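I'll drop the sequence and a predicted model, then ask my questions.
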Amino acid sequence: MSNNKIIDLRSDTVTQPTKAMRAAMMDAPLGDDVFGDDPSINALQSALAERLGFEAGLFMASGTQSNLCGLMTHCQRGDEYIVGQFAHTYRWEGGGAAVLGSIQPQPLNHQLDGSLALADIEANIKPNDAHFAKTRLLTLENTIGGKVLPLAYLADASALAQKHGLARHLDGARLFNAAVAAGGDPYLAVRDITRHFDSVSVCFSKGLGAPVGSVLLGTKDFIQQARRWRKMTGGGMRQAGFLAAAAHHALDHHVARLADDHALAKRLAEGLQGLPGLTVEAPQTNIVFADLVGPKAPGLMDHLKSRGVLATGLYRLRFVTHLDVDAEGVDRAVRAVRDYLEA
C-alpha cells in the first residue's frame, strides 16, 4: 500500500464497488421497477426474503427510506414507536418518522450493551387513553453502535412487544455484521435474529460494499402497503436493476468476508491500547469507539488527516473497518495516533 493512499475509517459507507461487482452491475437485465418489471430487482427482493425468512421484500434507495417506509406502514398519524436514544431511526435519519409520518417517537436510554431495558420498554407503553399517542411499534437496531444484541434479549423484547400488541421492526443496517459475529453459517445466524421481527430493513451500502440500496422485508401485504409509501417518498427508481445487481452480488459474495473487517477492528483497538489519555472500547464487530481526554484531544483529527487517515469524532472517536481497508492501512492509522499521543 502506498503511503499516499488515504486510509478512510470514517464509515463503511465509503466503500467502492469491486471489479466483480461492477461487472455484475453492467450485465444486469433491466426493466421498469415502478411497474414491477425489473428482473434484477425482483431477483434481489425474492432472494433476500427467502434467505431471511420473509414473504416479500422491497428495494429502496437507502436505509433511511427503508426504515421510514417501514415505520409509516406500521403506524398511522398520531401513533408512537418506542426506540433507543441513539438508534438511527430516531437520531440520525432527520426525524422523518415524526416530520413526514406524524409518528411520535418515544426514545429510551440504552443499556451498556446497546439494548433497551425491558422494564423501560414496558413502562413507556401508553395506556389506551385519549390523552396519549397510541403505542404501536417497538423498533430495535442490530448492530447498535457496533454491538450485537444477544439473541436471548431479542426473544424477550419480542415477546414483551407481542404481549402488548406491538409490532416489531428491526433496523438491520449492519445485520450481517451481527450474524457473522455469532459464528457459524451466517445465513442460519441471521434467521435466528430476524425471526423475532415483523419487518426488517437490510442495508447493502455499508460493510457489504454496494454503492447504494436497502431492502425492506415483511409479509406480502405489508410490502404492498410499503410500496405506496416508497412511491410517495420518491423511491420509484425505474430501471434500477444495475443497483440491485450490486446488492445481489454483495449478498452472494461479501457476507462471510465481514469477519475480516471484524478482525481488523480488533487489530486496530489492540494497537491503540495504553496510549496516554485514550480509552478504547473493545469492538464486537467492525466499529471501534475511543475517548480521548487531555490537551491533545482537539488536535487529533487534524493530525490524522495530515497523515492520510480519516476518522470521525462527532460525539466519540470512531474508526470503522471495511473491505477497502487492509492490515497495512490499519497499522498506518495506529502509528499515526501513537505518534501524536506519544510525542
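Structure received.

from here on, contacts and neighbour counts on C-alpha atoms
OK.

Contacts only, for the residue nearest to residue 89 when sequence neighbours are not counted.
Sequence neighbours aside, residue 67 is the residue nearest to residue 89 in space, at 6.7 Å (criterion: C-alpha to C-alpha, 6 or more residues apart in numbering). By C-alpha atoms under 8 Å, 6 or more residues apart in numbering, the residues touching residue 67 are 89, 171, 201, 216.

so which strand or helix has the last one?
The reference is to residue 216. Under the criterion of DSSP states H and E, residue 216 resides in strand 214-218.

packing partners for that strand?
Contact analysis of strand 214-218 by 3 or more C-alpha pairs under 8 Å, 6 or more residues apart in numbering; DSSP states H and E lists helix 39-52, strand 56-60, helix 63-74, strand 199-203 as its packing neighbours.

hmm, who's touching it?
45, 49, 54-63, 66-67, 70, 198-205, 223.

Could you pull out the buried residues of stretch 258-272?
Going by neighbour count (16 or more other C-alpha atoms under 10 Å), the buried part of stretch 258-272 is 258-269, 271-272.

let me redo that: stretch 37-48
So for stretch 37-48, counting by 16+ other C-alpha under 10 Å, buried means 38-42, 44-48.

what's the closest of those to residue 175?
residue 48 (12.4 Å; C-alpha to C-alpha).

residue boundaries of the strands in this structure?
7-8, 56-60, 79-84, 104-108, 134-141, 167-172, 199-203, 214-218, 278-280, 287-292, 309-310, 317-320 (DSSP state E).

Closest one of the buried residues of stretch 258-272 to residue 323?
Closest approach between those and residue 323, by C-alpha to C-alpha: residue 261, at 6.9 Å.

Surely the closest one and residue 321 touch.
Yes. Taking contacts as C-alpha atoms under 8 Å, residue 261 lies within contact range of residue 321: 5.4 Å.

Overlap of the contact sets of those two?
Joint contacts of residue 261 and residue 321 (C-alpha under 8 Å, 6+ apart) are residue 286.

returning to that earlier point: which ChimeraX command selects the buried ones in the contacts of residue 67?
Restricted to buried positions by 16+ other C-alpha under 10 Å, the ChimeraX selection for the contacts of residue 67 reads:
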select :89,171,201,216
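
can you put the contacts of residue 67 in CSV and add distance to residue 75?
Output for the contacts of residue 67, formatted as CSV (distance: C-alpha to C-alpha, whole Å):
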residue, distance to residue 75
89, 14
171, 16
201, 16
216, 15
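
Which members of the buried residues of stretch 258-272 occur in helices, if any?
258-269, 271-272 (DSSP state H).

So which of the helices and strands packed on strand 214-218 is nearest residue 12?
Closest to residue 12 of the helices and strands packed on strand 214-218, according to C-alpha to C-alpha: strand 199-203, at 11.3 Å.

quick one: contacts for residue 292?
For residue 292, the contact set (C-alpha under 8 Å, 6+ apart) comprises 277-279, 317.

Generate a ChimeraX selection restricted to the buried entries among those.
To isolate the buried ones among the contacts of residue 292 in ChimeraX, judged by 16+ other C-alpha under 10 Å, type:
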select :278,279,317
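
for comparison:
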Amino acid sequence: MMIVDLRSDTVTKPTPGMLEAMWSAKVGDDVFGEDETINELEAKAAVMFGTEAGIFCPSGTMTNQIAIKCFTQPLDELIADQTAHVYRYEGGGIAFNSAVSTRLLNGERGILTPEMIEPEINAENIHYPNTSLVVLENTVNKGGGKCYTLEQIAPIAELCKKYKLKLHLDGARIFNALMYTGDNAADYGRYFDGISVCLSKGLGAPVGSVLLGSKETIKYARRLRKVFGGGMRQAGFLAAAGIYALDHHVQRLKIDHSHARILADELAHCSWVTDVVAVETNIVLFDTVEPADVIVNKLLEKGIKASATDKHRIRFVTHLDIHPDQVEYTVGVLKGL
C-alpha cells in the first residue's frame, strides 16, 4: 500500500543533494560567531529579503518569540489575527516570554487591513496596554495558505509608521506566498521591522528558521536567543541544508501548489465533502459531512495521512516529498471513499 503523508510540509526528508551539502559543510562555534556556514546563511537570507542582518534559530516559534520580545515591553499589546500562529500555536509564549497582551482581529481568512487595525490601536491611557506591534502571517496557515500581496502590506506598514508601531512578519511559508503573488522578496525589508523565514516547511530543510531585521535588532535578538536556550555550536550542518534549500527548492514550490489544486478539484466533486476552501498555495482545507476524525481514519486505512483541524474540517498539505503518482493515488482514494 502506498503511503502519502499530507499532514504537514514539516514531514519532509532531506534530498540527496541537501545531504551532500550538509556532509561537506564547514563548521565552527556559532556562539562565538565562528561557524562560517551559519554566517553565510544569515547573510544570504538578509540580502534576499532586503534587510541588514539575520540570525539562525532552531525553529520559527523561536524567531517569532524573539521578535515579539525585541519589539515590545511588558504591559504592551500586539495586534494579530485570531488565527495567528504566534497566538494559537506557540504555547502562550506572547504572555510568558514578553508579558504582552494580544488584541485579536477577525480578518478574511487571516488577512488584516489598515481599516481593521487602526480602530484597535489603543490611545494613551493608563487603563489600556500600550499598542506597540502588529504581527502578520504569510501565508496564513489557518486561512488555508491565503497570501498577502505587497500591495496589501504597504498600507499596513504606513499605518504602523504613523502610530510608531513595529511590524513583524511570521513568514513560515513566505516562499509559497512569493511563488503565488510574484512579488519580490527583497521588497519585504522596506516594510517589516522583523521577518521570520522558515526553512523546514516548504523548502524541506530538516531544521531551522532565520529572523531578519536591522543590525541593532539582530544584535539584541542574539542575546535573546541565548537566553531562550537557542545558542547552537557546530550547527553549520543544519545551515548548509538551509542554503541548499534557498538555492534549489524555492521555484519548485509551484509544483506543490499544482498538486494542491488537483486534490482540491477532486474534493469539490466528493459527495462527503461540504466545502473546499479556495486554494492559493500548498494547503487544502475542506469540510466533511461525517466528523473529521472519522474521515481521517478512513484515509489512514488507505495509507493517506491527514490532519483534522476542527470537528468537520481536514487539512492536506503538499510538499516536496509528494510526487505525481502519490497525488494520482490520493485522487483515486478520494473518489472511492
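The structure has been received and is ready for your questions. These numbers were taken from a predicted model, which means no experiment stands behind them.

just to revisit the earlier point, which two in the buried residues of stretch 37-48 of structure 1 are spaced the farthest apart?
Farthest pair in those, by C-alpha to C-alpha: 38 and 48, 15.8 Å.

which one is the equivalent of residue 192 of structure 2 over in structure 1 nearest to, not counting chain neighbours?
Under the alignment by TM-score structural alignment, residue 192 of structure 2 pairs with residue 197 in structure 1. Sequence neighbours aside, residue 168 is the residue nearest to residue 197 of structure 1 in space, at 5.0 Å (criterion: C-alpha to C-alpha, 6+ apart).

so the one you found touches residue 195, yeah?
No. Between residue 168 of structure 1 and residue 195 there is no contact under C-alpha under 8 Å: 10.4 Å.

of those two, who's got more company?
residue 168 (24 against 16; other C-alpha atoms under 10 Å).

roughly how far apart are that one and residue 9 of structure 1?
32 Å (C-alpha to C-alpha, to the nearest Å).

go on, residue 93 of structure 1?
For residue 93 of structure 1, the distance to residue 9 of structure 1 - C-alpha to C-alpha - is 21 Å.

Between these two, which is the more surrounded one?
Each of residue 93 of structure 1 and residue 9 has its neighbours counted (other C-alpha under 10 Å); residue 9 has more, 24 against 15.

Please pull up the equivalent of residue 12 of structure 2 in structure 1.
Under the alignment (TM-score structural alignment), residue 12 of structure 2 maps onto residue 15 of structure 1.

And for its match, the neighbour number?
20.

Spit out the contact partners of it.
Residue 15 of structure 1 neighbours (C-alpha under 8 Å, 6+ apart): 205-207, 209-211, 322-324.

Go again with 7 Å.
209, 323-324 (C-alpha atoms under 7 Å, 6 or more residues apart in numbering).

closest to residue 301 of structure 1 among those?
residue 324 (20.5 Å).

how deep is the alignment partner in structure 2 of that closest one tucked in, by neighbour count?
Counting by TM-score structural alignment, residue 324 of structure 1 corresponds to residue 321 in structure 2. Per other C-alpha under 10 Å, the neighbour tally for residue 321 of structure 2 reads 18.

now the helices and strands packed on strand 214-218 of structure 1 in TSV, with distance to residue 82 of structure 1?
Shown next, in TSV, are these (distance: least, C-alpha to C-alpha, whole Å):
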stretch	distance to residue 82 of structure 1
helix 39-52	24
strand 56-60	23
helix 63-74	11
strand 199-203	15
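
Residue 237 of structure 1 is nearest to which of these?
strand 56-60 (8.6 Å).

so what secondary structure elements neighbour the closest one?
Packing partners of strand 56-60 of structure 1 (3 or more C-alpha pairs under 7 Å, 6 or more residues apart in numbering; DSSP states H and E): helix 39-52, strand 214-218, helix 220-232.

residue range for the longest one in structure 2?
Mapped onto structure 2 using TM-score structural alignment, helix 39-52 of structure 1 covers residues 36-49.

So what does residue 89 of structure 2 match up with in structure 1?
So, by TM-score structural alignment, residue 89 of structure 2 is matched to residue 92.

any idea what sits nearest that match, other than its immediate chain neighbours?
residue 86 (7.9 Å).

Any idea how many residues pack against the nearest residue to residue 13 of structure 1 once chain neighbours are set aside?
In space, residue 13 of structure 1 comes closest to residue 206 once its chain neighbours are excluded; the distance is 4.4 Å by C-alpha to C-alpha, 6+ apart. Using other C-alpha under 10 Å, residue 206 of structure 1 is surrounded by 21 other residues.

Residue 12 is in contact with residue 206 of structure 1, correct?
Yes. Using C-alpha atoms under 7 Å, residue 206 of structure 1 is in contact with residue 12, at 4.8 Å.

any idea what the residue nearest to residue 89 of structure 1 aligns with in structure 2?
Using TM-score structural alignment, residue 67 of structure 1 sits opposite residue 64 in structure 2.

In structure 2, what range does the strand holding residue 216 of structure 1 match?
Under TM-score structural alignment, the match for strand 214-218 of structure 1 is residues 209-213.

Report the distance from the matching stretch to the chain centre.
12 Å (C-alpha atoms, centre = their mean, to the nearest Å).

That stretch vs structure 1, average offset?
Average distance, stretch 209-213 of structure 2 versus aligned residues of structure 1 after superposition (mean C-alpha distance after the TM-score superposition for structure 1): 0.2 Å.

mind checking what residue 101 of structure 1 lines up with in structure 2?
Residue 101 of structure 1 maps onto residue 98 in structure 2, by TM-score structural alignment.

Please report the distance of the closest residue to its match other than its chain neighbours from residue 47 of structure 2.
With sequence-adjacent residues excluded and distances taken as C-alpha to C-alpha, 6+ apart, residue 98 of structure 2 is closest to residue 69, at 5.3 Å. Distance, residue 69 of structure 2 to residue 47 of structure 2, using C-alpha to C-alpha: 24 Å.

Could you find the closest non-adjacent residue to the residue most central in space within structure 1?
Residue closest to the average C-alpha location in structure 1 (C-alpha atoms, centre = their mean): residue 173, at 1.9 Å. In space, and not counting its chain neighbours, residue 173 of structure 1 is closest to residue 203: 4.6 Å by C-alpha to C-alpha, 6+ apart.

cool, and residue 27 of structure 1?
Excluding the flanking residues, the one nearest residue 27 of structure 1 by C-alpha to C-alpha, 6+ apart is residue 242, at 7.8 Å.

Thanks again, I'm all set now.
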